[in-house]
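In: next come a sequence and a model predicted from it.
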Amino acid sequence: MPDQTSSNEPEESDLPDPIDEAFVAYLKARDAGGSDSRADFIERFPDLKSQLSELLDAADLIEQLAGSNVASENADPAADTRAGVRIDSIGDDLEATLAITPVPGEGAGPQLPFEMGDYVLESVLGRGGMGVVYLGHQKNLDRPVAVKMIRSGVLAGRDEIKRFCSEAKAAAKLKHPNIVAVHHFGLEAGHYYFSMDYVEGFDLSKKVDDGPQDCREAARYVRDVAAAIHHAHQRGLLHRDLKPGNVLIDACDQVHVTDFGLAKHVDAESSLTNSGAAIGTPNYMAPEQASGDHEATCPQSDVYSLGAILFALITGRPPFVTDSVMQTLMQVIHRPAPELRSLCEAPEDLDTIVEKCLQKEPQQRYASAEALAEDLDRFLNDQPIKARARTSLQRGLDWLSEVPIFAALIGRRLMHTSDSHRRFQSMILLLVLSLPMILAAVLFGARMLHDRLPSEPKIAGGPAGDVYAQVAGELADRLHQAVDRPVVAMPTEGSVENLEHLLAGDVDLAILQASAVRGEQVSVIAPLYYEAVHLLARRDAGIDRFAEIAGHRVAIGGQGSGSQLAAHMLFDSLGLAESDIEIVYQPFQQSQGDATIPLSIACVARGSKIMAAALQSQQFQLLAVEDPLNISLDHPTLRPLQILPADYPAADLPADGIATVGTTAFLATRRNAPAVLVTATLEALYRSEISVPRMITRQQAAEWQGLALHPAAREFYESE
């Protein structure tokens, strides 16, 4: 049999007998056609004025709401007993059936069968904390009805009666095919009661007790309940006690929502429930209800309960199951609901729908019961649902929030912790205790790894035959002998390309012109030698001064070379635009054989064999760089230099040399290069002079100021 009673109402103090007497006297006077108005009648009971007025208002509202369905004297006894049925009004024989005073011994309820006016109570359908529901028979319409009475009977207190009346008023407002209809409200022999549809069948709690149900059937049940609850919400009523036991299933497999004993008007400013008291059934109530925050109760609170019912139907258990009511309340408030698919096999969309309903924050749930019903309808019709599943990150954070140590940090109160969470916390604590040792081991390992020599060190040099390539090759041979492993001298276009390879980690060491030494990741190992800008003009080109190059083709070295960097700085200082000349990106080794190129610019070490051979051939002459001091002021990486006769004895240079500008070639590495590599390189470099004229010695290098030296290089020079 269905349970059509509320199971959550507390018992209160007794109602004073004068209230019963005054209520009966009013009904008698009204039925006898008395002339007193209601206001005049109430004034006859000044001590009971407030209570009596509330009681009479409640009775009138029930009659008013049910009045549109009152049966006529010729009503068909076989009229439909579903919502929208014709309702019997308070009968004319009420005076004869009402007791003026409570009947002694009837506080525990009537003895069955019990005749009560137009009703004969036959059996008990269910009992709750406040109410008891009887299967009754309505004589004048010859139909079965459910009659709900206050469980404490004639001993009911005033607040119990007010709450009972509130339930009757709430249910009587609703006319929906999936909501049990209320017919009549009254007082008989000291017992307040109201009658409603009798739904022959069972409630959803039986389905839950039978174990997991078919997902589609469960979704259909909850969809129809959600539609009915949306009807209540539209009329300003929140149910606040949705649970499987309050959803009845009739013989046609249709749902009927009952028990509005905890219903609340959405816009109500006061409540019959004490502030801070949890209202509802713990396993199915929303977190805001569990915490006693009645001001926060809203339509989404009923949405949460609908999600909990759906969860219970699919899994055979409510979302939270503990050993005590207090533990359940605390988990409802603080603990994320378990995933549906962690307990059973269920469609992903249904898991998402349930998850959205069971969110802790009301604004994260469905905005209305109608929105939930629509998404369930989409699921049943195999259409995409609107709800979206939570991300893996959100789920992970929810799981972590149940680990006691993390819960304490974020202020979440836990009443129960799973074995997996406890094991995880133990691992975390063990890790924390072991962290100093782990950190020391990691640092030691990183240091050892950092200080290891590369298996095959690489040095970026320059084009074949260039001084950079020569220095890189000789240094590679020396380093190979020192570290006993292969060392590669990699040919490149020059400084710009070398810098790119160094930053990319393609090489371990690189020779760079001073203007290419830039960036926080680049450190100098050693200054190698000075490079001079050589302006080589063909003797038959008729160019005697650098300023005369406008309109001519000029070779300035490869795209990645230091020569092209120096050439562009010269053009900038002399005010020459690239449109004034035709630039050819070729190293001198290639351009010297092209008669169409009258001038070449090469930034190389003084005494270069390639430069010496070109000058000795008498095909080229060196041109002076005009005003080198001002050029060096414009570009600090360039400095005034003289190319002396001693640099090229066969070139017949002037005794005081040729004025030009120059820069410095550096050996560089990355800032995080292993110290052992830097030290081994410096020891190999200074073992004896390499084959480059005027190499900068170790003592001279130690005197340089302002260099971005690698820490190991600085330590090497300071140990001199």
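Out: All right, it came through fine.
In: all contacts plus neighbour counts: C-alpha atoms, from now on.
Out: Noted.
In: next, count neighbours for D31.
Out: Burial of D31 is recorded as 14 neighbouring residues (other C-alpha atoms under 10 Å).
In: likewise for D267?
Out: Applying the criterion other C-alpha under 10 Å, we find 9 residues in the vicinity of D267.
In: with adjacent residues omitted, what lies nearest to it?
Out: Taking C-alpha to C-alpha, 6 or more residues apart in numbering as the measure, D267 lies nearest to G236, with 7.2 Å between them; neighbours along the chain are not counted.
In: that neighbour contacts A268, correct?
Out: No: with contact defined as C-alpha atoms under 8 Å, G236 does not reach A268; the gap is 9.1 Å.
In: got another, please set it beside the one above:
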Amino acid sequence: MSSHDESADRKQRIEEIIAACLDAREAGADLSLEEIVARYPEFEKELRDFFENEGFFTSVLGADDRRPYFGNDYEVLKEIGRGGMGVVYKCHQKSLEKVVAIKTIIGRSSVTPPDIDRIHKEAQRAAGLRHANIVAVHQVAEHKGQHFFVMEYVEGYSLAQLVRKGPLPPARAAQWVKTIADAIHHAHQRQILHCDLKPANILLDKEGKLYVSDFGLAKRMGESGRYLPRSALRGTATYMAPEQVTGDELTTATDIYGLGGILYALLTGSPPFRGRRLAETLKLVREESPTPPSEWNPKVDKDLEAICLKCLSKDKDQRYGSAYGLGNDLDRYQAGQETTARPWGRRERTIRWCRRNPLVAGLISAMALISILTVVMALSIAQAQKAALIQEAVGFAARDLAKTALLQLRDLGSVVEKAAGDATLSKLLASKNEPDLERYVERICNAGLPFQSCFVLNAAGYEVADYRIVVVAGKMVGIHQKTEGDLSWRDYFQGARAHTGLDARHSVHIAQVYRSLTDT
């Protein structure tokens, strides 16, 4: 490379640094000369020569620029702003008796005659935009080599000044970017790209109305809806889209990225990317993903964050297809509805619907609660009815069983009474013929009645014979097992003795042992 080429590259690099510093100041950065020199030590001499004489920025202009003259019809009132491409003045237009804003184009060597011609043509096209939220361009002109265009004057301040104070409430940020997106969509419908969307180019008047400014440097889309820039570096670096850094073709997606950058700044108080040097910033724009806004501001919810990051996607195809689509998603977000940037799951969709329709949700919940209570009451009643039926059935079964048992006892009692009155038993007792007595008792027990044991007591209450049914080796067998014990104290003996004096001889005495585990 020749020394001439190296000198040209160095000069171009210095101009880029100066433009970046001016843009950073316009975006709200408070840079001192020492900070600039520390960032770019290899260009210290040139940068000090540029900034030292009259402060931080004023020496960028020549004597004619510091006292601008735009013809007899305009009286300059004061300077109201400046950036890397020009200076803005508040002026009085005498012929119409109104205040206007005039923006000049700085005549640096990087602005060539073809650039001036293009800017004139694009500003003239932008002058055709008529929208409530776009700063109108009234005239594009040139006076004694000074190129300028006349714009609507907005009394207020830029969003860059507001962002310097900190992030905005997410709801307000969403509403403002929705308004800006509608204005940009209006421009896109007329084949005009802004390509330099940033907080410094959004104005807010005293009534709170937003305006998109700097359409004078906008780009005209071709028949395909795309524009191929002649310069790779247009716009402020911290808000530039990746395709602007790489020099690729610009589309409406470029402005979508700019809208996302504005939303990011409103939510976090800072641009999506900011490196220590211009080259570092451009590298971040090309290669890195922005830090999620919620990490800077926890008040930012997932839905709005998803909208913002969708706008800032490196891939143009992953951004919103139009500013209108972005505006619609912001409308849905503000209405508490599902957005295309972040589809909801079934559970979240139900919760959000209940939040949007609290009255209907409350009625449905009340109806559901009533239904549940109705079912519970019905089940309780059914259980109570079932319990009553069971109790009634048990009572009936118990009464039936008692009647059956009483009848059986009466039958058994008649057998016992008949046997007791049999003369054979008396004779056997008198003769003390034990073998025959045992066979007699066995015959009574095996008479088909459900006796497990049968025994005979004498008048004194002593057992003289018995027969028992027992289980031996898994079989029921009958055995004689006389105990000859004194059983006179038992209820069934005492009761039977008392029973003999009753007139109703057919009735049976039921001992206590039948009612419990013992008859004592």
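Out: Nice, I can see it. Everything quoted here is computed from the prediction, not taken from an experiment.
In: comparing G236 and A268 of the first structure, which residue is more hemmed in?
Out: Neighbours per residue, other C-alpha under 10 Å: of G236 of the first structure and A268, the larger number sits with G236, 17 against 10.
In: how near is the corresponding residue of the second structure for the more buried one to V137 of the second structure?
Out: Per TM-score structural alignment, the equivalent position to G236 of the first structure in the second structure is Q191. As defined by C-alpha to C-alpha, to the nearest Å, Q191 of the second structure lies at a distance of 16 Å from V137 of the second structure.
In: same question, M221 of the second structure
Out: M221 of the second structure sits 18 Å away from V137 of the second structure when distances are taken as C-alpha to C-alpha.
In: more neighbours, these two?
Out: It is V137, of M221 of the second structure and V137, that has more neighbours when counted by other C-alpha under 10 Å, with 26 against 18.
In: counterpart of the more buried one over in the first structure?
Out: Using TM-score structural alignment as the criterion, the counterpart of V137 of the second structure in the first structure is V182.
In: now the closest residue in space to that match that isn't next to it in sequence: which helix or strand?
Out: Beyond its immediate neighbours in the sequence, the residue positioned closest to V182 of the first structure (C-alpha to C-alpha, 6+ apart) is M196, lying 4.1 Å away. With elements taken from DSSP states H and E, the one containing M196 of the first structure is strand 191-197.
In: just checking, what packs against the helix or strand that that strand is followed by?
Out: Counting by DSSP H and E, the element after strand 191-197 of the first structure in chain order, helix or strand, is strand 201-203. The elements that strand 201-203 of the first structure packs onto, with contact taken as 3 or more C-alpha pairs under 8 Å, 6 or more residues apart in numbering; DSSP states H and E, are strand 247-250.
In: against the second structure, where does the following helix or strand past the strand it packs on fall?
Out: Secondary structure here is assigned by DSSP H and E; on that basis, the next helix or strand after strand 247-250 of the first structure toward the C-terminus is strand 255-257. Under TM-score structural alignment, strand 255-257 of the first structure corresponds to residues 210-212 of the second structure.
In: residues in the first structure matched by stretch 431-441 of the second structure, start to end?
Out: Residues of the first structure matching stretch 431-441 of the second structure by TM-score structural alignment do not exist; the stretch lands nowhere.
In: next, the buried residues of that stretch.
Out: Burial within stretch 431-441 of the second structure, assessed by neighbour count using 16 or more other C-alpha atoms under 10 Å, is assigned to 437-438, 440-441.
In: what ranges does the stretch 301-450 of the second structure have for its strands?
Out: When assigned using DSSP state E, counting those that start in this stretch, the stretch 301-450 of the second structure turns out to have no strands.
In: could you do the stretch 51-200 of the first structure as well?
Out: 114-116, 119-127, 131-138, 143-150, 182-188, 191-197.
In: could you save those as a markdown table and add columns showing distance to S301 of the first structure?
Out: A markdown table is the format used below for the strands of the stretch 51-200 of the first structure (distance: least, C-alpha to C-alpha, whole Å):
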| stretch | distance to S301 of the first structure |
| --- | --- |
| strand 114-116 | 38 |
| strand 119-127 | 25 |
| strand 131-138 | 24 |
| strand 143-150 | 26 |
| strand 182-188 | 24 |
| strand 191-197 | 26 |
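In: with respect to A440 of the first structure, which of those lies nearest?
Out: Evaluated over these, closeness to A440 of the first structure peaks at strand 119-127, with 68.2 Å, by C-alpha to C-alpha.
In: what stretch of the second structure does that closest one fall on?
Out: Using TM-score structural alignment, the match for strand 119-127 of the first structure in the second structure runs over residues 74-82.
In: mean shift between the matching stretch and the first structure?
Out: Averaged over the aligned pairs, stretch 74-82 of the second structure sits 1.2 Å from the first structure after superposition, using mean C-alpha distance after the TM-score superposition for the first structure.
In: what does L304 of the second structure align to in the first structure?
Out: Pairing criterion TM-score structural alignment: the partner of L304 of the second structure within the first structure is identified as L350.
In: how far away is that match from R388 of the first structure?
Out: Taking C-alpha to C-alpha as the measure, L350 of the first structure and R388 of the first structure are separated by 11 Å.
In: picking up where we left off before, return the closest of the buried residues of stretch 431-441 of the second structure with respect to T268 of the second structure.
Out: The shortest approach to T268 of the second structure among those belongs to V441, at 108.9 Å (C-alpha to C-alpha).
In: what helix or strand is the closest residue to G473 of the first structure other than its chain neighbours located in?
Out: In this structure, G473 of the first structure finds its nearest non-sequential neighbour in A489, 5.3 Å apart by C-alpha to C-alpha, 6+ apart. Element membership of A489 of the first structure, judged by DSSP H and E, is strand 488-490.
In: give the other helices and strands that that strand contacts.
Out: On a contact count with 3+ C-alpha pairs under 8 Å, 6+ apart, strand 488-490 of the first structure meets strand 458-460, helix 467-483.
In: could you tell me where that strand falls in the second structure?
Out: Aligning strand 488-490 of the first structure against the second structure (TM-score structural alignment) gives no matching residues.
In: now stretch 29-42 of the first structure
Out: For stretch 29-42 of the first structure, there is no aligned range in the second structure, judged by TM-score structural alignment.
In: and if you look at stretch 634-651 of the first structure?
Out: Across the second structure, nothing matches stretch 634-651 of the first structure (TM-score structural alignment).
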